[in-house]
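Undergrad: I need the structure of the sequence given here:
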Amino acid sequence: MKVIFAGTPEFAAVALAALRDSGFDIPLVLTQPDRPAGRGMQLQASPVKQYALAHGIPVAQPVSLRLDGKHPQVAEEAHALLRATPHDVMVVAAYGLILPRSVLGIPPLGCINIHASLLPRWRGAAPIHRAIEAGDAETGVTIMQMEEGLDTGPMLLAESLPILPADTTASLHDRLATLGGRLIVEALRKLEQGGLRAEPQPEAGVTYAAKIGKEEAALDFSLDAATLGRRIRAFNPFPGAYGVCNGTPVKFWRADVVPGDGGEPGRVVAANGQDGVVVATGSGLLHVRELQKPGGKRLPAAEFLKGFRLEGERFA
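TA: Below is the predicted model:
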């Protein structure tokens, strides 16, 4: 089976590697254009492009696939390339571009998506973040036949994973990426054998995982500690939850929720090498174990306090 692959971040690169390692013929990879990254803002290839080039797979990077969009000539060239590339199916994983109907109809067996949630819960751009933020007990991966709606297509395969108490978006992402790679291989094997059955998504239980905005990272300490703890885990590694102390944003990378009343929300109840950093909230306390100041490294609380005074302070 010949598989065109469309994806951009590490989550997608894991699936691409799984397909190649399982013997599927991948004649073409689509991925987002190179973006500036790092302190020097140098152009950087996506993880999918890096993997494809390292393994001799042709790569295309159109800025758009919409014939009626801002770049119709680019889109037409991409369409022509897809039609000229012999393939059976397109696999899509966190690509980042909308696939219009004109593209969805090109692969003989359609387009199949790897989505990091148990649909119909958490359709949209940030399903891993939102599942942790909401306090879900489990999530998973759904293999879905794509249609024009946002993650509305029929389900082909799904498998769940528990969300562990200490899971961050980073740790859960890695487990889901591995699961996604395994499930897409299983799905395509069944497709080859004619044993893949589509099941419509239920109408009940639909939620949407909106893209994470940087403004969400600012912690509101009037909220309860459990909510804040989930947000800290959900926004690790991006965009990084933070509180502002004397005008300086301090990122919170790891924190435990402990019972107690520390008084005014945001007040630093403890800040020493033995107890770490304990902050009062609207209900309960946050025991912050890893912090970072602007331009600095992520540090355990005891190390952080050697260069940043928090005793007696308050986070706005």
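Undergrad: CA atoms for contacts and neighbours, from now on please.
TA: Will do.
Undergrad: how many other residues sit next to Gly205?
TA: 10 (other Cα atoms under 10 Å).
Undergrad: please give me the structure for this one as well, since I'd like to look at both together:
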Amino acid sequence: MKILLISTAFSGLTQRFYTELTDAGYAVSVELHLGNDAQLLEGVQLFQPNLILCPFLTRRLSATIYQHYPCLIVHPGIKGDRGPSSLDWAIQQGEAEWGVTLMEAAEEMDSGAIWASKTFPLRAAGKSSVFNREVTQTAVECLWEALTYFDAAGFQAEPLDYSKPGIKGQLRAQMKQGDRKIDWKTAKTTDILRRIRAADGSPGVLDDIFGQPFYLFNAHPETVLRGKAGDIIAATDQAICRATVDGAVWIGHLKPKLADHNDIKLPAVQALKDCWPKPKPGLQAWRDKPIKTIAIDYHAPGRQLPCQEVWYELKGEAAYLYFAFHNGAMSTGQCRLLLSVYQHVATLPVKAIVLMGGEDIWSNGIHLNQIEAAQDPAEESWQNINAMNDLIAQIINTLDKVTVAAVCGNAGAGGAILAIAPDKVLAREGVVFNPHYKNMGELYGSEYWTYLLPKRVGQAPATDITEQRLPISARKAWHMGLVDKVLDKQHSIFNAQVKHLVDSYIGNPLELAKLLNDKANTRRIDEIIKPLAAYRKFELTQMYANFFTDTAYHTARQCFVHKKPRTETPANLAKHRLNVAIKPASAGGMAHFVWKDSYALGDEKIDREHRDFFELAEKLLSATHKTTLLETLSDLQRHVQEHFAAEERLMHGTGFHLLKSHCQEHALMREQLEAMTGRIADDHWQAADLQTFIGHWAHHIQHADMAFNSHWKEMNVYCL
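TA: The predicted structure is shown next:
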């Protein structure tokens, strides 16, 4: 089955759909909707998809497309909700529950028949955070529900009917700045927070500070400080605190409204540096209450302020280091701050240092906005990458403690490499990794990736990852060896599991001593073979050329920071536009359904039988005569009787918790096999039936069998 993703941008949700579908064996390609309908239609016709999914659209889809292809739109709203500002209204109005609806494309926006709809409790957080977490996960659940209906005979989507009691949504207008406006003289803290959070990410809330227009982002409640409503009453090194009628709010980031639109979102204090009021003379200075400067003691445990981006906690004999940088970007100053706190934590009597990153975005590497705003972007790029390198070198050379990366949010570029610097890498299910740099104007990348990435996955896969520039799911990262464990998708459960695993790493003195001894020996041998300094020098030589002699990186960075629209879909995403004929494939097509080492359990008999099935599947797909088909199906029937029985015995013996449902799938596949044999014998079959049949088997291998694969490795590899 061929699925085309049409999206305004290759955003986090689109990447999640991409990884979910490619991991499941579907033939997936991407076409960005850039406002050129003819170009978009050309892409659709080139790929000829069985299904079009639109995870993130800000433009209408042409009727020419949805009238000829099944098209499902992801809408971040409950049933019946319509309009482009759905999530904005829900957050600003304080809805307790919200949802995601997957519907057919239609002439009237968001009015198509409904395929799936699910709800979630609406957390008090910014729009970007809610979208990255609840909306994305709920959309994925809707996706898989809808795919179960796609081939189901008799399925009918639910028409949008406002007379039904379950339809609670409504048509909402696009939210404008007038709807978002804050009256600081009357608005309470809760209302102000909702307004800023509803506009977080984009477009921000337009406001006036020191007589200049700014867009507000990244707001947090203050619990102690008070002042005259509307006044800025305090500031840290990054954020400002503004009084309300019943409290105060911290504002972390601002973006000036400029006539030329070359505005850049920056930390609030930095954005205000040119308009900060100068001290007034005489009596006026006495009457005006000065803005309080608050210095954060980053070496003290705990989060002292809600706007604080770096802090650590001590739990037992482990230190948990958080760095919740806005949008995951790490400036030169932020890297140096994090290094300073890490070095302090490393002096404490703890046995483990756990890098927690940020919950929404773990890290995205160097800070492109800060670089773009710098007087000399090339020099700032150089300082920033060296500061990242200093941090990672410190982690690599921490030999007396276990280091752990607990990756709860997505990680990209240098942030993804930072995540694999520690000894152990734990990832939340649903996290997406993008460990590559070339999309940013052919940037070579540093952060010791030429040492860390091949060490984890091997040289050839490391080359593929960085050249193909495609997102990687947490589960695929685990199969590749990029991460050590994939934990629960729920953030609270993930955090509990991380603590449990960290305690297990350091709880046995003998095992801890062995782990640290092995780490020290490996580091010593690696240093003899090739010093870390050599990796750094080589990488920085390439980066120096990127920063100081080439223009591609600077052009790409400017386009990224100022959100300049693309003119075409990148070639690595639009596979259908490559100058290579694309062979039609189904979810189980052999173009994607091939044996991989990651499928191996380690049980020789089971692995051999799985390989045999792959060979039989290939023989089935290539067969053209009825006799050959029936002979191959007969071989397959004999094969599955023995294989299913052996596999079920193995599952029972290891206490596999999904044994019952797995056996039910086996029974269903036996029935499908018999039915397929009957249809071929009676000449009541088509080639497409065979592809669908193999597709069902592929889904079982790549989901149910891989779930047992994970269980087997937990029982027989990681627990040893």
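Undergrad: against Thr169 of structure 1, how distant is Gln44 of structure 1?
TA: Counting by Cα to Cα, to the nearest Å, the gap from Gln44 of structure 1 to Thr169 of structure 1 is 23 Å.
Undergrad: equivalent analysis for Ala37 of structure 1, please.
TA: In terms of Cα to Cα, Ala37 of structure 1 sits 20 Å off from Thr169 of structure 1.
Undergrad: tell me which of those two has more neighbours.
TA: Thr169 (23 against 11).
Undergrad: and that one, what's its match in structure 2?
TA: Aligning on TM-score structural alignment places Thr169 of structure 1 opposite Lys127 in structure 2.
Undergrad: so its match touches Asp200, yeah?
TA: Yes - Lys127 of structure 2 lies in contact with Asp200 (Cα atoms under 8 Å); the separation is 5.4 Å.
Undergrad: the closest residue to Lys228 of structure 2 other than its chain neighbours is in what secondary structure piece?
TA: In space, and not counting its chain neighbours, Lys228 of structure 2 is closest to Ala243: 5.9 Å by Cα to Cα, 6 or more residues apart in numbering. Here Ala243 of structure 2, judged by DSSP states H and E, is contained in strand 240-244.
Undergrad: residue contacts, Pro107 of structure 1?
TA: By Cα atoms under 8 Å, 6 or more residues apart in numbering, the residues touching Pro107 of structure 1 are His87, Asp88, Val89, Met90.
Undergrad: who wins on neighbours among those residues?
TA: Met90 (26 neighbours).
Undergrad: contacting residues for it?
TA: Here Met90 of structure 1 is in contact with Val3, Ile4, Phe5, Ala6, Pro107, Leu109, Gly110, Cys111, Ile112 (Cα under 8 Å, 6+ apart).
Undergrad: conserved subset of those in structure 2?
TA: By both residues aligned by TM-score structural alignment, their matches' Cα atoms under 8 Å, those still in contact after alignment to structure 2 are Val3, Ile4, Phe5, Ala6, Pro107, Gly110, Cys111, Ile112.
Undergrad: chain neighbours aside, what residue packs nearest to Ile232 of structure 2?
TA: Closest to Ile232 of structure 2 by Cα to Cα, 6+ apart is Arg242, at 4.3 Å.
Undergrad: ok, that neighbour - how many residues close by?
TA: Neighbours of Arg242 of structure 2 (other Cα under 10 Å): 24.
Undergrad: what does Asp518 of structure 2 give?
TA: 13.
Undergrad: what's it aligned with over in structure 1?
TA: Checking with TM-score structural alignment, Asp518 of structure 2 has no match.
Undergrad: now the end-to-end length of stretch 216-235 of structure 1.
TA: For stretch 216-235 of structure 1, the end-to-end distance is 9 Å (Cα to Cα).
Undergrad: same question for stretch 50-64 of structure 1.
TA: End to end - Cα to Cα - stretch 50-64 of structure 1 spans 20 Å.
Undergrad: now stretch 148-167 of structure 2
TA: 23 Å.
Undergrad: then stretch 59-66 of structure 2?
TA: Note: stretch 59-66 of structure 2 ends 14 Å apart using Cα to Cα.
Undergrad: what span of structure 1 is it aligned with?
TA: So stretch 59-66 of structure 2 sits over residues 97-104 in structure 1, by TM-score structural alignment.
Undergrad: and the matching stretch, what's buried?
TA: Leu97, Leu99, Pro100, Val103, Leu104 (16 or more other Cα atoms under 10 Å).
Undergrad: still on that earlier bit, so how far is Thr223 of structure 2 from the residue nearest to Ile232 of structure 2?
TA: 12 Å.
Undergrad: hmm, Asp151 and Ala125 of structure 1 touching each other?
TA: No - contact criterion Cα under 8 Å: Ala125 of structure 1 and Asp151 do not qualify, at 9.7 Å.
Undergrad: who's more crowded, those two?
TA: Asp151 (22 against 19).
Undergrad: corresponding residue for the more buried one in structure 2?
TA: Using TM-score structural alignment, Asp151 of structure 1 sits opposite Asp110 in structure 2.
Undergrad: swap in Gly124 of structure 1?
TA: Match for Gly124 of structure 1 (TM-score structural alignment): Gly83.
Undergrad: so that match touches Met175, yeah?
TA: No - here Gly83 of structure 2 does not reach Met175: they are 9.3 Å apart, not a contact under Cα under 8 Å.
Undergrad: between the two, point out the one with more neighbours.
TA: Gly83 (19 against 16).
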